[in-house]
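**Student:** With the input below, show me the fold.
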Amino acid sequence: MTQDNQRPSWVVLKFGGSSVSSLDDWNNIAQIIKDNLQQGVKVAVVHSAFKNVTNQLEKLAQQATSGEHEELFAELKQYHVEMAQQLQLDNSLLTERLKALGEALSKVSTNGKLTSQLRAEVVAHGELLSSTLGAEFLAGQLKESYQTQWVDARELFVSEVEANNNLNDQYLNAVCHPRPDHALSQQWADKYDVVLTQGFIASNEAGETVLLGREGSDTSASYVAALLEAKKLEIWTDVAGMFTTDPNKLSEAKKLEQVSYAQAFEMAEAGAKVLHPRCLSTVMPYRIPIEIKNTHQPLETGTMINGEETDSRWVKSIAVKQNVPVMTLLLGRRGQQPETLQKVFTVFNELELGCELLASTKESLVMAVETSNSVHGEDILNELSVKLAEMCRSVLLSHSAIITLVGCQSSQALWHLLQIDAELPDQWLLLSHTSSDQHLSFLVSDDDALDILKLLHKHLIQ
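**Tutor:** Model (predicted):
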């Protein structure tokens, strides 16, 4: 094994869809890469599909079930041709990729039904198309001094089927467990200065394309960082870091200079969209620091996420997750007998839905339903209600908001809540905290969520 001080030094740079969708963006990316290369490190780039393309592909896949996708497909092809022209690249680079996408859509049309496997195959083309152009652009920008190489992420990462994974999760919310590969790190370093690969996609043991869940490019970047045991992972996006709350929802949000792995994980789990929680759990064992920066303002200081824990008596951030489908199940006198609970979770599994157990009593369950990685539309919630009603005394479906306080012990956060001298909601639908005691969450009416967020931010953030 190569000694630590002889290993090549890698920095992993991840760029989201809003950071890769114009010539200005790619000029910024090229300069960021050059700045890193001039510091004597090798650079691995992971990036997303162009902005809004993933959503378009999702829609295309749905339209293809009835053969009504040709118009949108033509628009998508034209968009990528125009991106190639903007980057001053030959659009023939896209020919094989677009042909493969057309073949995938034809499979959906022939099948007449959108399966998880077909959805993954279609949607993965967003990253394949964008990275094909991105790699060619960088090769042109860096060719005088540096060697660039495109790598297929599906050859790097193979998903593992975890216990109780339904078919939907296996294809659309897949999980990989990369380990440092020092031989590969050295092999790449000997041949290349910059390696570019895709976010969001991997393969399974059968060689089929799988997805890592929405916002999965962060996860891909952390996989690459772990594989190379990188000295740093940089997440480049359209905001300069993590904030005390979503700045798009509250202008008073303040940028955080430093956050611990645990705090960042809790924030991401609670709905902060800057970072995917799975990204953190991958790099934490190797103590790889993460910095979140703004592609459009590269000189601005971002947020550093590392292992530095600081005790705080105050709430550090407030996350809000809105329009959450919440299922309240009244189970009857038998309550939470093992066979009843097994039947409930079997229904979720059959419908290829995820769920999060929010709270339970002797005779009831309150569960949030995870639909973001489902192949189904909103009507699946009605089907879920009908099936659960066959085994429960009563089923209530509602849409609520989850507000989460992160940064101090739950008991301390609750104490701060009680000190607020202002009008709070008359009804807190649910209060819960994790075993790690790192956050306090409560369920509130979706209509009241933003007003509550503003009030809490004013009183709890110092």
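**Student:** When you work out contacts or count neighbours from here on, use the C-alpha atoms and nothing else.
**Tutor:** Will do.
**Student:** I'd guess L196 is in a strand, am I close?
**Tutor:** Yes - per DSSP: H, G, I helix; E, B strand; the rest coil, L196 lies within a strand segment.
**Student:** Against F442, how distant is L429?
**Tutor:** 7 Å (C-alpha to C-alpha, to the nearest Å).
**Student:** what does V259 give?
**Tutor:** Distance from V259 to F442, by C-alpha to C-alpha: 22 Å.
**Student:** those strands in the stretch 251-400 of the chain, which residues are they?
**Tutor:** Here the stretch 251-400 of the chain has its strands, by DSSP state E, counting those that start in this stretch, at 258-260, 290-294, 303-306, 317-330, 354-360, 364-370, 394-406.
**Student:** Quick one: neighbours of E96, just the number.
**Tutor:** 11 (other C-alpha atoms under 10 Å).
**Student:** tell me the secondary structure for it?
**Tutor:** helix.
**Student:** do the one 3 residues further on as well
**Tutor:** Secondary structure for K99, judged by three-state DSSP, is helix.
**Student:** Tell me the spacing between it and H125.
**Tutor:** In terms of C-alpha to C-alpha, K99 sits 11 Å off from H125.
**Student:** Those two: who's more crowded?
**Tutor:** H125 (21 against 11).
**Student:** From L60, how far out is the more buried one?
**Tutor:** For H125, the distance to L60 - C-alpha to C-alpha - is 12 Å.
**Student:** now C176
**Tutor:** 27 Å.
**Student:** higher neighbour count, the two?
**Tutor:** L60 (24 against 19).
**Student:** Excluding sequence neighbours, find me the nearest residue to the more buried one.
**Tutor:** Leaving out its chain neighbours, the residue that sits closest to L60 by C-alpha to C-alpha, 6 or more residues apart in numbering is H69, at 5.6 Å.
**Student:** Next, the structure of the following sequence, for comparison with the previous one:
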Amino acid sequence: MNVLKFGGTSVGSAKNINSVISILDDYSKTDKVICVVSAVGGITDKLLKAGELAQTKNKDYISEFETISEIHHTILSKLVPSEGDAISNHLNDKLQELRNLLDGIFLINEISPKTSDKLVSFGELLSSFMIAETMKKRGLDCLRKNSQELIVTNSNFTKAEVLYDQTNQNIRHYFSEAKQQITILPGFISKSEQGEITTLGRGGSDFTAAIVAAALNVNRLEIWTDVSGMYTTNPKMVKQAFPIEHLSYQEAMELSHFGAKVLYPPTVQPVLNLNIPIHIKNTLEPEAFGTKISNDSNGNSNAVKGISNINNIALLTLQGNGMVGIPGFSKRLFETLAQEKINVIFITQASSEHSICFGIDIKDSQRAKKAIDSTFENEISLHKIDPIIVETDLSIIALVGDKMKSHQGISGKMFSTLGKNNINIRAIAQGASEKNISAVISENDVKKALNTLHERFFEAKTKQLNVFITGVGNVGERLVEQIKQQRKYLKEQLKINLKIVGLSNSRTMIFDEGGLSLKDWKTNLASGEKASLNGFLEQAIKLNLRNSIFVDVTANEDVSNLYAAYLKHSIAVVACNKIACSSAFENYNSLKELSRKYNAPFLFETNVGAGLPVIDTLNNLVASGDKITSIQAVLSGSLNFVFNNFNDSTKFHDVVKQAQKEGYTEPDPRIDLSGVDVARKILILARESGTEMNLSDIENTSFLTKANLDSNSVEDFYNTLIDDEAHFQKLYSSAKANDCQLKYVAEFNNGKAKVGLKEIPKGHPFYNLEGKDNIVMYYTQRYPEQPMIIKGAGAGADVTASGLFADIIRTGNK
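**Tutor:** All right, here's what the predicted structure looks like:
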């Protein structure tokens, strides 16, 4: 004999009921079936609401009743499309009984627990009637048996206690003589010894099924719902969550207690006592395996079976020096809570006995505070303890698994994973059995925490990076395309799932928590909401995604001023914008400190050499204990391009124009040609080598004329280049006469830095530097004579984008 229970969503529509009937038909071909059904989804709440409205003399109870009536008639008309027959007439009769009861509540202005039980019992009576009659109409061997004739309880209305001796005798006797293949039982409802209607409380339909299954000692109990079993975590918050095929009873109870709504632990106790397996199945996907709950874990070796959470938690702390070494505080505290009928969800106490911390439902927090402060009024007045401290807007997250005790480091992995994402832990609880490790965190961090922990314990070592990009001009566009091209490779080879979650240019911005479509991102961005630097930041903070990375592909000072805000929210910053790192040393140092404090990488490799590993190499040298003694470099791809293409047969103005057109200079070429850009770069290298220095400390010997430097606009600047052509030709002629090449060189020696145009002789490493290439030579204690040399393209959209891309990947590996 099979016992199956179908919940409210499973019988919530004609379509779903047809699925239920199909499942029961299949089962009945091989064995007899007992089917316990809940009320149609949402009906119990509507019944309670109608009763409450009637009690308060609000005539809206009539419209609530009419909604209930319409829902049932609509479902029945789709199941049995014949109007006016006996089934419809009987449904009308039952609905009229319900209306009469509501009218009575309205008239006497009162609803007792006894009346409430009678009211809500209509939900299961109506659903079970419709399902049974539909099956009979379709020729199935089916009969409905009213559970109130089988399950006997005391008179504790709304949560009656079962009298098992009489109940088990009734069930065994009835089913020993029942001939039908399919028996439909309404769940949740029962009767007292005096024949009064009672209900079994929360999870009552599960309870009904468990009582019947235990009484008949069946091979297993099946609970059919709208999900394919119990999941590794909440699938509404974590898309990668998946059903757990096998759980022990203890694991299932722990997960259910911590928010997995598929199972309500107290209601399945009858089958647990007899070790009857429970199988959770999906009505809409009957072929899915679901979750089997038993004493046997089926060889599943995973230490962590699931991650769960409870929201709406208040954390209360009783503390004070007067508690230390004094027995009885805990007893008085929890007695007070018990007297107020307040359930304690979470408890932790330090060995110092200085404080006791416990979690309760937030709705009980003020009542608890008032009662506890009253209990300890004398101690509080004597300053032996403090008034109870209440913290709200919290949640509990928990790792669950029978085998966690035998696996070292589970707690460490849990807390380090949360810490790396700056998820602050307010309290921790872990019993000696180690079946559950719980932590209290901010409710705002729950989604991030669940995703982060699920990624750590259940996914194939794949790390998701959520990227927000500001600035999608030339370089930004190339970056997006590179990410689009490499996403599959990153996922398969590097186990990195990279998603662009936000994009912005100077006009519009778009967001998608699940990852923007990169197929038509330009079109979508063009129709996005109005861009705002602060709005972009606020949205990144609001989404609160794990492993978030903000990428600045601008040269905007206002954008760089927001880096601190991003870092403070544990959002990594990747920038090709040099302004922040070349700003006042205090600001540069503050950003570095924020990066360390909030465990948010701050990477800016492209500040100096575009895609060249200039800063990364320097950092590795310093980290390994080497010391930089001198840096010599050509750090401007644009200036190198200019002087490599300028000669006595070209015009300086034309070469600079060409460099700008090909994207080697900033939109304002004065930034490059004035040497400011190179000064910023050598400043950053000096700082990264450990020297405290500001931009004003760098000696900048400009090769431009006063007219060039004093120009008021880009157009004016170009005009001065034409006027001063002779000046530039003179520079070229001098170098040619000395058989040298003109290179704009940056130098750092003995704590001092300078930049300027130099004539480089043959044989020097800089002499044959071509095109837009950069070169950096590091002289260190380990490389005192032959420097470490890094050389390659130092400008261009593609290489700059690749440098940013590399920094993004680097954050994923931290």
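**Student:** Determine which residue in the first structure is aligned with L53 of the second structure, please.
**Tutor:** Matched by TM-score structural alignment, L53 of the second structure corresponds to Q63 in the first structure.
**Student:** Quick check: closest non-adjacent residue to the residue most central in space within the first structure.
**Tutor:** In the first structure, the residue lying closest to the centroid (C-alpha atoms, centre = their mean) is E215, at 2.7 Å. Spatial nearest neighbour of E215 of the first structure, chain neighbours left out: H276 (6.6 Å); criterion: C-alpha to C-alpha, 6+ apart.
**Student:** The helix or strand that contains N27 of the first structure vs strand 194-198, what angle?
**Tutor:** Counting by DSSP states H and E, the element that carries N27 of the first structure is helix 23-37. Angle, helix 23-37 of the first structure to strand 194-198, by axes from the mean of the first three to the mean of the last three C-alpha atoms, to 10 degrees: 130 degrees.
**Student:** Can you get me a residue count around E529 of the second structure?
**Tutor:** E529 of the second structure: 14 neighbours (other C-alpha under 10 Å).
**Student:** wait, isn't it in contact with S504?
**Tutor:** No - with contacts counted by C-alpha atoms under 8 Å, E529 of the second structure stays clear of S504, the gap being 9.5 Å.
**Student:** quick one: common contacting residues for the two?
**Tutor:** Shared contacts of E529 of the second structure and S504 (C-alpha atoms under 8 Å, 6 or more residues apart in numbering): I510.
**Student:** buried residues in stretch 219-231 of the second structure?
**Tutor:** In terms of neighbour count (16 or more other C-alpha atoms under 10 Å), stretch 219-231 of the second structure has its buried residues at R220, L221, E222, I223, W224, T225, D226, V227, S228, G229, M230, Y231.
**Student:** and what of stretch 323-341 of the second structure?
**Tutor:** M323, F329, S330, L333, F334, T336, L337.
**Student:** Not counting its neighbours along the chain, what's nearest the second one?
**Tutor:** Computed as C-alpha to C-alpha, 6+ apart, the closest residue to F329 of the second structure that is not its neighbour in sequence is M323, at 6.9 Å.
**Student:** Quick check, the one you found in contact with A350.
**Tutor:** No - using C-alpha under 8 Å, M323 of the second structure is not in contact with A350; the gap is 11.7 Å.
**Student:** need the contact list for the equivalent of the residue nearest to the centre of the first structure over in the second structure.
**Tutor:** Aligning on TM-score structural alignment places E215 of the first structure opposite G203 in the second structure. Going by C-alpha under 8 Å, 6+ apart, G203 of the second structure touches F188, L263, Y264, T267.
**Student:** Just the buried ones from these?
**Tutor:** F188, L263, Y264, T267.
**Student:** From the residues you listed, pick the one nearest E725 of the second structure.
**Tutor:** Nearest to E725 of the second structure among these: L263, at 83.5 Å, using C-alpha to C-alpha.
**Student:** Grab the nearest non-local neighbour of that closest one.
**Tutor:** S256 (5.8 Å).
**Student:** Tell me the counterpart of the one you found in the first structure.
**Tutor:** Aligned partner of S256 of the second structure by TM-score structural alignment: A268.
**Student:** Tell me the spacing between that match and P277 of the first structure.
**Tutor:** Distance from A268 of the first structure to P277 of the first structure, by C-alpha to C-alpha: 5 Å.
**Student:** more neighbours, these two?
**Tutor:** Under the criterion of other C-alpha under 10 Å, the comparison of A268 of the first structure against P277 puts P277 first, with 23 against 20.
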